[in-house]
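Q: coordinates only, sequence not included:
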């Protein structure tokens, strides 16, 4: 396995993979020697999301992970896309994604992906790869697959980092995701003085990326 470990990156609602690539460029630069970042486009078209305009005007198509507003469970198109993408990554590197990183609505999908792996017992990193999640200005609840006979309110046990903007209009939803949906001993919360976007100060990016490295380091025993 000569490739760098890969993190699956899921953009917010009303954005796309290219926009999320730009939004996370500081994280990518700081971790360029540690991870490969794989950006995925959501399957449903929509209008521009919060904070997308005017900076990303014309950067179409704007996409979202749900087919309609208010969906709790993961839509079939989104599920099929995630399954295909994970299978393709495992063929590439023999390992699959070690982590998933989601922004806003993409955080709901990222949380749902971790929860689904947990409920279906796919938590063995040597088998399925996923080990941790990064949630950037995310909202709740997790958007999980429908798993027969499983409780979708189960707390997620994977290590997780939750980044919240103190001026974000959806910060309370992000805190609920952190407090209600993740196992407290495995979850870390970082708050920055920003709105619905990532911090731009170098020291803030350093704090964020240090936590990602810590989670990866603490779960790297699976490579042994």
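A: Good, I have the coordinates. Quick caveat, the model's predicted, so the values are computed rather than measured. Numbering: from 1, shown residues only.

Q: from here on, contacts and neighbour counts on C-alpha atoms
A: Noted.

Q: other residues contacting stretch 76-86?
A: The contact list for stretch 76-86 (Cα atoms under 8 Å, 6 or more residues apart in numbering) reads 42-43, 65-66, 96-97, 145.

Q: go on, stretch 130-140?
A: Outside stretch 130-140, the residues that reach it (Cα under 8 Å, 6+ apart) are 96-108, 110-111, 114, 123, 125, 158-165, 168, 170-171, 173-174, 176-177, 196-198, 212, 215-216, 219.

Q: again, only this time at 7 Å
A: Contacts to stretch 130-140, defined as Cα atoms under 7 Å, 6 or more residues apart in numbering, come from residues 97-105, 107-108, 125, 158-165, 170, 173-174, 176-177, 196-197, 215, 219.

Q: go on, stretch 49-61?
A: Here stretch 49-61 makes contact (Cα under 7 Å, 6+ apart) with 13-15, 45, 196.

Q: of all these, which two lie farthest apart?
A: Pairwise distances across these (Cα to Cα) peak at 21.0 Å, for the pair 45 and 196.

Q: which among the contacts of stretch 76-86 end up buried?
A: Burial by neighbour count, 16 or more other Cα atoms under 10 Å: within those this picks out 42-43, 65-66, 96-97, 145.

Q: try this one side by side with the last:
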């Protein structure tokens, strides 16, 4: 049985779409790993760049509420309303998994799940590594201390950093790049890897970049 990697899509997509988006990386990993593409638990509108290409590929889903448009934010520092459900419905029932791949909001959900597993299981956490692509961050990565969103980010960071090895992938032209940079702080520097690629808010398309990511995943697994 191949070791399994849990894959979490971005906001406003779904498991089938993410499998297409990640197809180049999947092709490099699927001989050594089984990639399990989980489905988000919350219905939502299509995300950026999804329409019109995937117009008939709904329903579209997300993992957690992080709406900051209204006067009060929906996001929680520890995502307590969703992480237990994700752990029960996916991590336990569909596992075991050795690592997790997350894109955009899926990377933020992965961080919450990794931290939850480490608090629950300690050094015996089943998730030993993560690959986080164009990730967003609790509090939406706000750096202005006077911004009301900054409190959520600070409270979440105070809950502790993820110790498992992490691979962070950041696009140079990603509009959410500041959030991806802020997400680095939620992981221990000693076990953190950073890969930058020339692109926007999407899975890397260059063969060279995907080869590098596949090699880093393999090295992380072998170093467990």
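A: Alright, I've got the coordinates. From a predicted model like this one, the values you see are computed outputs, not experimental measurements.

Q: got a TM-score for the two of them?
A: Here the TM-score for the pair of chains, by TM-score structural alignment, normalised by the length of structure 1, is 0.84; 202 aligned residues with a Cα RMSD of 2.1 Å.

Q: quick one on the thing from earlier: I'd like the buried ones among the contacts of stretch 76-86 of structure 1 laid out as a markdown table, including distance to residue 189 of structure 1 and secondary structure.
A: Formatted as a markdown table, these follow (distance: Cα to Cα, whole Å; DSSP: H, G, I helix; E, B strand; the rest coil):
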| residue | distance to residue 189 of structure 1 | secondary structure |
| --- | --- | --- |
| 42 | 26 | coil |
| 43 | 30 | coil |
| 65 | 24 | coil |
| 66 | 26 | coil |
| 96 | 26 | coil |
| 97 | 22 | coil |
| 145 | 25 | coil |
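
Q: tell me which two in the residues you listed are the farthest apart.
A: 66 and 96 (24.3 Å).

Q: nearest the geometric middle of structure 2, what residue?
A: The residue lying closest to the centre of structure 2 (Cα atoms, centre = their mean) is residue 107, at 1.3 Å.

Q: confirm that that residue sits in a strand.
A: No - assessed with DSSP: H, G, I helix; E, B strand; the rest coil, residue 107 of structure 2 is helix; it does not lie in a strand.

Q: and it, how far is that from residue 183 of structure 2?
A: To residue 183 of structure 2, residue 107 of structure 2 is 9 Å away according to Cα to Cα, to the nearest Å.

Q: which element is residue 19 of structure 2 on?
A: Using DSSP states H and E, residue 19 of structure 2 sits in helix 15-21.

Q: in that helix, which residues are buried?
A: For helix 15-21 of structure 2, burial by neighbour count (16+ other Cα under 10 Å) applies to 15, 17-19, 21.

Q: how much does it stray from structure 1?
A: Helix 15-21 of structure 2, aligned to structure 1 and superposed, deviates on average by 0.6 Å (mean Cα distance after the TM-score superposition for structure 1).

Q: read off where that helix ends up in structure 1.
A: Aligned by TM-score structural alignment, helix 15-21 of structure 2 corresponds to residues 17-23 of structure 1.

Q: what ranges do the strands span in structure 1?
A: 6-10, 36-40, 44-45, 63-64, 99-103, 132-136, 160-165, 187-192 (DSSP state E).

Q: which strands and helices lie in contact with the first one?
A: When you say that, I think you mean strand 6-10 of structure 1. Judged by 3 or more Cα pairs under 7 Å, 6 or more residues apart in numbering; DSSP states H and E, strand 6-10 of structure 1 is in contact with strand 36-40, strand 99-103.

Q: superposed on structure 2, where does the first one end up, distance-wise?
A: Spelled out, it's strand 36-40 of structure 1. Mean for strand 36-40 of structure 1 is 0.6 Å (mean Cα distance after the TM-score superposition for structure 1).

Q: so what angle separates the directions of that strand and strand 99-103?
A: Calculated by axes from the mean of the first three to the mean of the last three Cα atoms, to 10 degrees, strand 36-40 of structure 1 forms an angle of 50 degrees with strand 99-103.

Q: and strand 36-40 of structure 1, which stretch of structure 2?
A: Counting by TM-score structural alignment, strand 36-40 of structure 1 pairs with residues 34-38 of structure 2.

Q: what's in contact with that stretch?
A: With Cα under 7 Å, 6+ apart as the test, stretch 34-38 of structure 2 has contacts from 2-8, 15.

Q: so what does the residue nearest to the centre of structure 2 match up with in structure 1?
A: Aligned partner of residue 107 of structure 2 by TM-score structural alignment: residue 107.
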